[in-house]
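J.: Could you look at this predicted model? Sequence included:
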Amino acid sequence: MTDTHVTDAGESLAEATSEASLRRSEERSAKIAEQIDKDPSEFRMLTGDRPTGHLHIGHYFGSLANRVRLQDAGVETFIVIADYQVIADRDVAGPLRERVYSLLTDYLAIGIDPARTTIFTHSAIPALNQLMLPFLALVTDSELYRNPTVKAEHEATSGRPMSGLLLTYPVHQAADILFCKANLVPVGKDQLPHLEQTRVIARRFDERYGRARSDQPVFPQAEALLSQGGSLILGMDGTKMSKSKGNTIELRMSADETAKLIKRAVTDSERFITYDPETRPEVANLLRLTALCTDRTPTDVAEEIGNGGGGTLKKLLTEALNEKLAPVRARRAELERDPGYLRDLLAEGNERANAVADATLTDVRTAMGMIYT
């Protein structure tokens, strides 16, 4: 990979979200997008989800559709179903098996191709998780406590004691990224501190332990490809979209279920429809969703509706979203009828990921002088 951007060694993880740093990340992300168009073979991408619930339209427009686009462009892709990370901030994992297969089914239904993308479960890759040991020696507890995402996740637990897994969550994510030597990670702006921690670990490993081969570090400097769409989409109640709030439209829902949720969506008392995200966020949200489904701008959709009111807007969104998701739902229903295929596919993905992880762990042990036989 050429033209690698490296954050200054003196920049703290907290500073990774400063305004100036965000601008640099946005500029670098734009250059990466141009590089992908020219030569996607330069990149290996790692992305994934925690199976804490079912995927919804926020995931679809925010990241899933982009994963398919990057895969189809020729970027080598790894998708982790991060099942171990489910227990970072909760006592029980919940109906984990159901949720893992729900994620897998959604991935395939939206167009993820298992022949080109390696889909695997976190817990099935021992060598990936073994990387946590040397990585933990490369970070300090103060760095982890300062990580903005760790602090935010802990605040969301209503003051319960922080688990060791939650505190080391950024290190676990670093292992996810570096086990396959990914150099591209699609993230939102709020996830930049995690990625910076990964970059710090990769640099420190090279500085402290050296290299398995003299020509290059064991680990690359992973780059951020910033995503925008998901953060712009609100739930049907006008607040942040969240599985726990029940304000999402899940990809697995039927057309009728979708229609009922949209019918209850929050708007406002003004009949004339305008796109005004500042003063009419709920209406703007529905317009934005309609625009995403129809490849138009929210303003164009608003101008079409005009004095038609919230009812017309909801009707238009219902038709557009159900039409957009119809092929996804049809493919999903087909996949659900063949659980054996899903099991075999996941086993194949885990096997491929294990081969990659074993090779990386060998490089790590070689660099650390831990090959004894």
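T.: Structure received.
J.: hey, let's count contacts and neighbours off CA atoms from now on
T.: OK.
J.: For the stretch 101-250 of the chain, which segments count as strands?
T.: Ranges of strands in the stretch 101-250 of the chain, per DSSP state E, counting those that start in this stretch, are 117-121, 184-187, 223-226.
J.: also this one, for the comparison:
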Amino acid sequence: MSTVTTQPEQRTAELETRIRQAPERFRVMTGDRPTGALHLGHYFGTLHNRVRLQELGVDVFVIIADYQVLTDRDVAERLTEITEGLLLDYLAIGIDPARSTIFNHSAVPALNQLMLPFLSLVSVAELNRNPTVKDEIAHSRQSAVSGLMFTYPVHQAADILFCKGNLVPVGQDQLPHLEVTRSVARRFNERYGVVFPEPDALLSAAPLLLGTDGTKMSKSRGNSIALGATADETARLIRGAKTDAERHITYEPETRPGVSSLVLLAALCTDRDPHAVAEEIGGGGAAALKRTVTEAVNSRMAPIRARRAEYAQDMGYVRSVLRAGNERANAVADATLAEVRAAMGGVL
């Protein structure tokens, strides 16, 4: 295994120990773009980890990155509807607004103002080299690459540093983005005086769940199972999931990705080992596999769906959660911007 891979993993192990010892020393910054409904891939990939960190006592900031919808789209469609869906999902899975801060990108002007001085600290060549930006551009839904897409890592740096976030849960593919944030913090501190922490990556060990068509589960591909889906909708989607012609069920992600992803989903929902789940199904074939997965998903999601439906009956409260989060985020951002102005000699 390469050093590039092992160093972040070793650092994550150290951070997990430190979090358990002194959670109050950490502030996590994470969030989602409101481009569609959150799904099971999000739940097992990131959402449950946010709740875990919150329960440990870490200060968690969750951004609904509405401005960043426009990085790869010409317009932001159904923004209010999707944002309220995200709020319902956050509350349903256990994000507690008394202990975590949920806020809108566009509601915090001081955060977005930080992007201007931050852009002066990053070269065009560095942005050109960013592999995550290259991948996003390759899959962009815009007719041409926008300036917002190109400067996305710097905008993300503002998202993280406005609240002086020092811990960012990411996957391996997002490490280049976080390195831009670390560079921005370091260069600002060297040029103007120490204001920002250099945030650490908390690597996610989240397994990859494929969509029902056998490709990456995605909000935009119509191949996901939304957290807000009903039991019947979930059953229908799983029945249509791609498998293969071999009847005996095994867990072999490399050679049987579709089958193995379903096995893994059942295992995650029941807190079991995927090999044990596959062995139990054995020669039952795809039909038995899909029945097992459907039962497991619906059982795991039942309390979350119940809480979601309960919150949906009081959208006034749900909207008040966002208003309160926006107020706290604005207070934090204003204080940070004041520090930046002072450090820069009142340039801003």
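T.: That came in fine, so what should we check first? Treat the numbers as computed from the prediction; the structure is a model and nothing was measured.
J.: quick revisit: any chance of the strands of the stretch 101-250 of structure 1 in a markdown table, plus mean neighbour count and distance to residue 321 of structure 1?
T.: A markdown table is the format used below for the strands of the stretch 101-250 of structure 1 (neighbours: other CA atoms under 10 Å; distance: least, CA to CA, whole Å):
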| stretch | mean neighbour count | distance to residue 321 of structure 1 |
| --- | --- | --- |
| strand 117-121 | 24 | 27 |
| strand 184-187 | 22 | 25 |
| strand 223-226 | 24 | 25 |
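J.: Nearest approach to residue 347 of structure 1 belongs to which of those?
T.: For those, the distance to residue 347 of structure 1 is smallest for strand 117-121, at 7.9 Å, taking CA to CA.
J.: average offset between the closest one and structure 2?
T.: Once the two are superposed, strand 117-121 of structure 1 sits an average of 0.2 Å from its aligned residues in structure 2 (mean CA distance after the TM-score superposition for structure 1).
J.: Contact partners for residue 329 of structure 1?
T.: Neighbouring residues of residue 329 of structure 1 by CA atoms under 8 Å, 6 or more residues apart in numbering: 109, 251-252, 254.
J.: Sort out which of those are buried, if you could.
T.: Taking 16 or more other CA atoms under 10 Å as the criterion, what is buried in the contacts of residue 329 of structure 1 is 109, 251-252.
J.: thought residue 97 of structure 2 was touching residue 321?
T.: Yes - at 6.5 Å, residue 97 of structure 2 counts as touching residue 321 under the criterion of CA atoms under 8 Å.
J.: So for the two, which residue has more residues nearby?
T.: Comparing residue 97 of structure 2 with residue 321 by other CA atoms under 10 Å, the one with more neighbours is residue 321, at 20 against 16.
J.: What does that one correspond to in structure 1?
T.: In structure 1, the residue paired with residue 321 of structure 2 is residue 345, using TM-score structural alignment.
J.: What's residue 140 of structure 2 aligned with over in structure 1?
T.: Matched by TM-score structural alignment, residue 140 of structure 2 corresponds to residue 157 in structure 1.
J.: OK, contacts around its match?
T.: residue 89.
J.: now residue 122 of structure 2: how far from residue 80 of structure 2?
T.: 33 Å (CA to CA, to the nearest Å).
J.: Compare the two (neighbour count), which wins?
T.: Taking other CA under 10 Å, residue 122 of structure 2 and residue 80 do not tie; residue 122 has more neighbours (18 against 12).
J.: So the more buried one is in contact with residue 184, correct?
T.: Yes - counting by CA under 8 Å, residue 122 of structure 2 touches residue 184, with 7.0 Å between them.
J.: which residues are in contact with both of those two?
T.: Between them, residue 122 of structure 2 and residue 184 share no contacting residue under CA under 8 Å, 6+ apart.
J.: quick one: stretch 68-81 of structure 1 aligns where in structure 2?
T.: For stretch 68-81 of structure 1, the aligned range in structure 2 is residues 51-64, judged by TM-score structural alignment.
J.: Please list the outside residues in contact with the matching stretch.
T.: So stretch 51-64 of structure 2 is in contact with 19-20, 23-34, 50, 83, 93-95, 99-105, 159, going by CA under 8 Å, 6+ apart.
J.: For the buried ones among the residues you listed, write the corresponding PyMOL selection.
T.: Applying 16+ other CA under 10 Å to the contacts of stretch 51-64 of structure 2 leaves a buried subset, and the PyMOL line that selects it is:
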select buried, resi 19+23+26+27+28+29+30+31+32+33+34+50+83+93+94+95+100+101+102+103+104+105+159
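J.: taking the contacts of stretch 51-64 of structure 2 one by one, which sit in helices?
T.: 19-20, 50, 83, 93, 159 (DSSP state H).
J.: Reformat those as a markdown table; add distance to residue 64 of structure 2.
T.: Shown next, in a markdown table, are these (distance: CA to CA, whole Å):
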| residue | distance to residue 64 of structure 2 |
| --- | --- |
| 19 | 25 |
| 20 | 27 |
| 50 | 14 |
| 83 | 7 |
| 93 | 16 |
| 159 | 10 |
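J.: Quick check: the farthest pair among those?
T.: 20 and 83 (32.0 Å).
J.: picking that back up, could I get the strands of the stretch 101-250 of structure 1 as JSON lines with distance to residue 23 of structure 1?
T.: Shown next, in JSON lines, are the strands of the stretch 101-250 of structure 1 (distance: least, CA to CA, whole Å):
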{"stretch": "strand 117-121", "distance to residue 23 of structure 1": "31"}
{"stretch": "strand 184-187", "distance to residue 23 of structure 1": "15"}
{"stretch": "strand 223-226", "distance to residue 23 of structure 1": "11"}
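J.: of all those strands, which lies closest to residue 353 of structure 1?
T.: strand 117-121 (6.6 Å).
J.: which bit of structure 2 covers the closest one?
T.: Under TM-score structural alignment, the match for strand 117-121 of structure 1 is residues 100-104.
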